[in-house]
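1. can't give you the sequence, but here's the structure:
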């Protein structure tokens, strides 16, 4: 199979790392530098991506486009792409609920071939090996599997129905991310009463518990700006399935207290807990 030219929208921490893996089996990996931050420029340069000035040029030159952006922007981004009648493979790899994935597939079709995707795991750097789950036309999913063959991004096809990959991503995220929020609340309450060390001692007897990893609270705080919207998406998915969404929506509301912790490399556990205690 010929090596495709790939476009990445946009090179965030996950997008840039995934794009760098795709470069192993691509002719070129493009990104659109218009309106992007200096941090995005630095990530793209480090990943060896080729800048192009506009979205239309990226779409004209790309055989395959991967969308990895904050969940709230996914449909607007797909709408921008639809206006340029992209005719390649569009991988909708954002943490969005299945209904939104299906809307995007309808929005971009029949011009483009849309594959629903969901990344489970950390960005593929430093030995991390996330899995990109895929649902869509077999010929398109096979093309994506070939793109990431032999790289740190594993792939797994789940069938042809749009929304299956998004459902799996949000099902896992709803457990994993809400569990981290509960740890922060438990440690914060224990600290308020001066028994936080005793709580951690209790948790240390259960090494399979997230409660035994209080250091992860800082990471949770720094990622809250994107974890919160993911849990909102998962709440929508629960409601659509007839299940109660309130727990995930409450976790998203809790995470919102840390929205200003994005990019704070000096954040400590005490700082994170202090911010959580202040609306």
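-> Nice, I can see it. In this text the structure is predicted, and so the values were computed from the model without any measurement.

2. CA atoms for contacts and neighbours, from now on please.
-> OK.

3. make sure residue 138 is actually in contact with residue 162.
-> No: using C-alpha atoms under 8 Å as the test, residue 138 is too far from residue 162 to be in contact (11.9 Å).

4. neighbour-wise, which of these two wins?
-> Between residue 138 and residue 162, counting by other C-alpha atoms under 10 Å, residue 162 is the more crowded of the two (27 against 15).

5. check contacts around that one.
-> For residue 162, the contact set (C-alpha atoms under 8 Å, 6 or more residues apart in numbering) comprises 98, 101, 102, 105, 115, 116, 135, 136.

6. among the residues you listed, which are located in helices?
-> The members of these that map onto helices under DSSP state H are 98, 101, 102, 105.

7. wait, the third one touches residue 165, no?
-> No: counting by C-alpha under 8 Å, residue 102 stays clear of residue 165, with 11.1 Å between them.

8. comparing those two, which residue is more hemmed in?
-> A direct count of neighbours by other C-alpha under 10 Å for residue 102 and residue 165 places residue 165 higher, at 34 against 19.

9. ok, the more buried one to residue 79 distance?
-> According to C-alpha to C-alpha, to the nearest Å, residue 165 and residue 79 sit 21 Å apart.

10. so after the helix or strand containing residue 144, what's the next helix or strand?
-> Residue 144 is located in helix 138-147, with elements delineated by DSSP states H and E. Using DSSP H and E, the helix or strand that follows helix 138-147 in sequence is strand 154-157.

11. which elements pack onto whichever helix or strand comes after that next one?
-> The helix or strand immediately downstream of strand 154-157 is helix 164-192, counting by DSSP H and E. With contacts taken as 3 or more C-alpha pairs under 8 Å, 6 or more residues apart in numbering; DSSP states H and E, helix 164-192 sits against helix 98-108, strand 113-120, strand 131-135, helix 196-204, helix 216-222, helix 224-240, helix 246-255, helix 269-276.

12. mind listing what's buried along the longest one?
-> When you say that, I think you mean helix 224-240. 224-238 (16 or more other C-alpha atoms under 10 Å).

13. ok, and here's another one to check against it:
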């Protein structure tokens, strides 16, 4: 089979790195410069992705499109793709609820074939090897598996039902990201009473405790603008399952206090806690 042309929507930190892995088994990996800023351009250039001027050209030339964007934009982006009449394989790999994934599939089918995807792990750079969980039509999934053979992205198949991959991603994210938020609250409370170091010492006696990694709070703050909407999506999924969403909505509300720290790699623990206490 000829190597496919792949389009990435859009080259964020995860999307660009995943696209670079796909390039190993693709004829070309395209990205659209339309509406994108200099940071996207720099990432695309770093990973040697091929620029095209418009979304329309990307869709015309691509056999496979991978959508990796902020959760809130996923459905609008899919609607734009549907309006174009895209007829290839569309990998909906965003951190969205199963219900939203199903709505997106309904928007794009039957013209396109939709594969539900969920990336678990860090971007595939510097030795990291995330898993891309997939659910959907078997033939389409085989094409995605072939795209990542021999790369740092490990593909895992969950079956044919759209929504399964999204559900797994959000179930994992619900614990992982909420736990990081709870660390910030716990350390902030302890610091207020002068016992933060003692708290870390207590936590360090336990294995795999996020409380023993307070330095990660700064990274949490820098990523809050993305994590908050993801937890809102997870809360929607809990509601749909008849489970209480308040914990995740509260965590998303906490993360919103850090929205002005977007992608600030220099943010210290003290800065992050101060912003949390005084938004």
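-> That came in fine, so what should we check first? In this text the structure is predicted, and so the values were computed from the model without any measurement.

14. find the nearest non-adjacent residue to residue 136 of the second structure, please.
-> Distances taken as C-alpha to C-alpha, 6 or more residues apart in numbering put residue 160 closest to residue 136 of the second structure, at 3.9 Å, once the chain neighbours are dropped.

15. wait, what's in contact with the counterpart of the one you found in the first structure?
-> Mapped onto the first structure by TM-score structural alignment, residue 160 of the second structure lines up with residue 160. Taking C-alpha under 8 Å, 6+ apart as the criterion, residue 160 of the first structure is in contact with 135, 136, 137, 138.

16. next, count neighbours for the first one.
-> It stands for residue 135 of the first structure. Neighbours around residue 135 of the first structure, by other C-alpha under 10 Å: 25.

17. where's it relative to residue 114 of the first structure, distance?
-> Look at residue 135 of the first structure and residue 114 of the first structure: by C-alpha to C-alpha, they are 9 Å apart.

18. repeat that for the third one.
-> Residue 137 of the first structure sits 8 Å away from residue 114 of the first structure when distances are taken as C-alpha to C-alpha.

19. who's more crowded, those two?
-> More crowded of residue 137 of the first structure and residue 114, by other C-alpha under 10 Å: residue 114, with 29 against 17.

20. so how far is residue 219 of the second structure from residue 121 of the second structure?
-> For residue 121 of the second structure, the distance to residue 219 of the second structure - C-alpha to C-alpha - is 15 Å.

21. so between the two, which is more surrounded?
-> residue 219 (21 against 15).

22. compare the ones in helices among the contacts of residue 162 of the first structure and tell me which has the most neighbours.
-> Most surrounded of these: other C-alpha under 10 Å gives residue 101, at 27 neighbours.

23. how about that one, nearest residue that isn't a chain neighbour?
-> residue 163 (5.6 Å).

24. and if you look at residue 8 of the second structure?
-> In space, residue 8 of the second structure is closest to residue 66, 5.0 Å off (C-alpha to C-alpha, 6+ apart).

25. part of a strand, is the one you found?
-> Yes: Residue 66 of the second structure: assigned to a strand according to DSSP: H, G, I helix; E, B strand; the rest coil.

26. please name the residues that touch it.
-> Listed by C-alpha under 8 Å, 6+ apart, the contact partners of residue 66 of the second structure are 6, 7, 8, 9, 90, 91, 92, 93.

27. check residue 98 of the first structure too.
-> 162, 163, 164, 166, 167, 237.

28. so how far is residue 162 of the first structure from it?
-> Using C-alpha to C-alpha, residue 98 of the first structure is found at 7 Å from residue 162 of the first structure.

29. same check, this time on residue 278 of the first structure
-> Using C-alpha to C-alpha, we find residue 278 of the first structure at a distance of 41 Å from residue 162 of the first structure.

30. got it, and residue 197 of the first structure?
-> Applying C-alpha to C-alpha to residue 197 of the first structure and residue 162 of the first structure gives a distance of 47 Å.

31. cool, and residue 58 of the first structure?
-> Distance of residue 58 of the first structure to residue 162 of the first structure, computed by C-alpha to C-alpha: 25 Å.

32. what does residue 248 of the first structure give?
-> In terms of C-alpha to C-alpha, residue 248 of the first structure sits 23 Å off from residue 162 of the first structure.

33. swap in residue 52 of the first structure?
-> Distance from residue 52 of the first structure to residue 162 of the first structure, by C-alpha to C-alpha: 30 Å.

34. same question, residue 22 of the first structure
-> Distance from residue 22 of the first structure to residue 162 of the first structure, by C-alpha to C-alpha: 22 Å.
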